[in-house]
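**Student:** Pasting the sequence and the predicted coordinates here, then a few questions.
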Amino acid sequence: MTHQISVCYGTPDDPATFDEYYRATHIPLAAKVPGLSGFVWGKCVSLDGSAPAHYAVAYLQFATEEDLKTALASPEMRDAGRDVRNFATGGVTMYTQNLESATR
């Protein structure tokens, strides 16, 4: 089972500034989190053309629950968490998930 942290970003005051900061500063910072086995993100687009609930969502994946717990307690995660206030002007929601395959 994969364990992940999902980070949902609200629409920022200045999307171009968010994108630049996220790519140049936040991703390299978050990539240092110990035990990280995958890290992807993307901007959201609603299927029906309406405004999506989130501007972007990032997924930080860990192979085991122990890796997730170690990451959450690490100084690298604290640094990345503190950095969020530097660019996430639209707010942010974070949660963990234990992923299960829905297909065979």
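**Tutor:** Thanks, I have the structure now. Remember, it's a predicted structure, so these values are computed and weren't measured experimentally. Numbers count the residues shown, from 1 in each chain.
**Student:** From here on, just use CA atoms for contacts and neighbour counts.
**Tutor:** Noted.
**Student:** Which residue ranges of the protein form helices?
**Tutor:** 15-21, 27-30, 65-72, 75-83 (DSSP state H).
**Student:** In addition, the following structure is provided for comparison:
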Amino acid sequence: MYRLVATYNHPEDPAVFLDHYRNVHAKLALDQKGLRNFEWGVCSTADGSTPPHFLVAVCDWDNKEAMLEDMASPEGQKGAADLENFAQAGVSFDFYEITKGI
């Protein structure tokens, strides 16, 4: 499995960000044909302090080639273009082959 982790910085208006993420961006992510898993959550901390990131999303594909194919597809391009509509505070991406166990 190949994974993309997107970490979003704290937006100016969290409610507007979440509404767009939930009702637009997440649906665009789910349109990708090779996507095997998609999950996301709003970050918190054990002590109630402000976490380093606002939201983290995880997307999994069978392999890197499948991820690259989805990202180049019209559906993937729509998702990438949508970032400018809600992620003005910034987003970082990490990509890696999943290794389980030792």
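**Tutor:** Cool, the structure landed. Note that the structure is a prediction, hence the values are computed from the model and not measured.
**Student:** For A53 of structure 1, find the nearest of the helices of structure 1.
**Tutor:** Counting by CA to CA, A53 of structure 1 lies closest to helix 15-21 out of the helices of structure 1; the figure is 14.9 Å.
**Student:** Out of the helices of structure 1, the one nearest F39 of structure 1 is which?
**Tutor:** The closest of those to F39 of structure 1 is helix 27-30. By CA to CA, the value is 8.7 Å.
**Student:** mean deviation of the closest one from structure 2?
**Tutor:** With mean CA distance after the TM-score superposition for structure 1, helix 27-30 of structure 1 departs from structure 2 by a mean of 1.1 Å once superposed.
**Student:** Over in structure 2, find the residue span that helix aligns onto.
**Tutor:** The counterpart of helix 27-30 of structure 1 in structure 2, counting by TM-score structural alignment, spans residues 26-29.
**Student:** what comes up buried for that stretch?
**Tutor:** Buried residues in stretch 26-29 of structure 2, counted by 16 or more other CA atoms under 10 Å: A26, L28, A29.
**Student:** can I get the helices of structure 1 in CSV with distance to I5 of structure 1?
**Tutor:** Formatted as CSV, the helices of structure 1 follow (distance: least, CA to CA, whole Å):
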stretch, distance to I5 of structure 1
helix 15-21, 20
helix 27-30, 12
helix 65-72, 8
helix 75-83, 11
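**Student:** With respect to C44 of structure 1, which of these lies nearest?
**Tutor:** Relative to C44 of structure 1, the nearest member of those by CA to CA is helix 15-21, separated by 12.4 Å.
**Student:** Since that was my last question, I'll sign off now.
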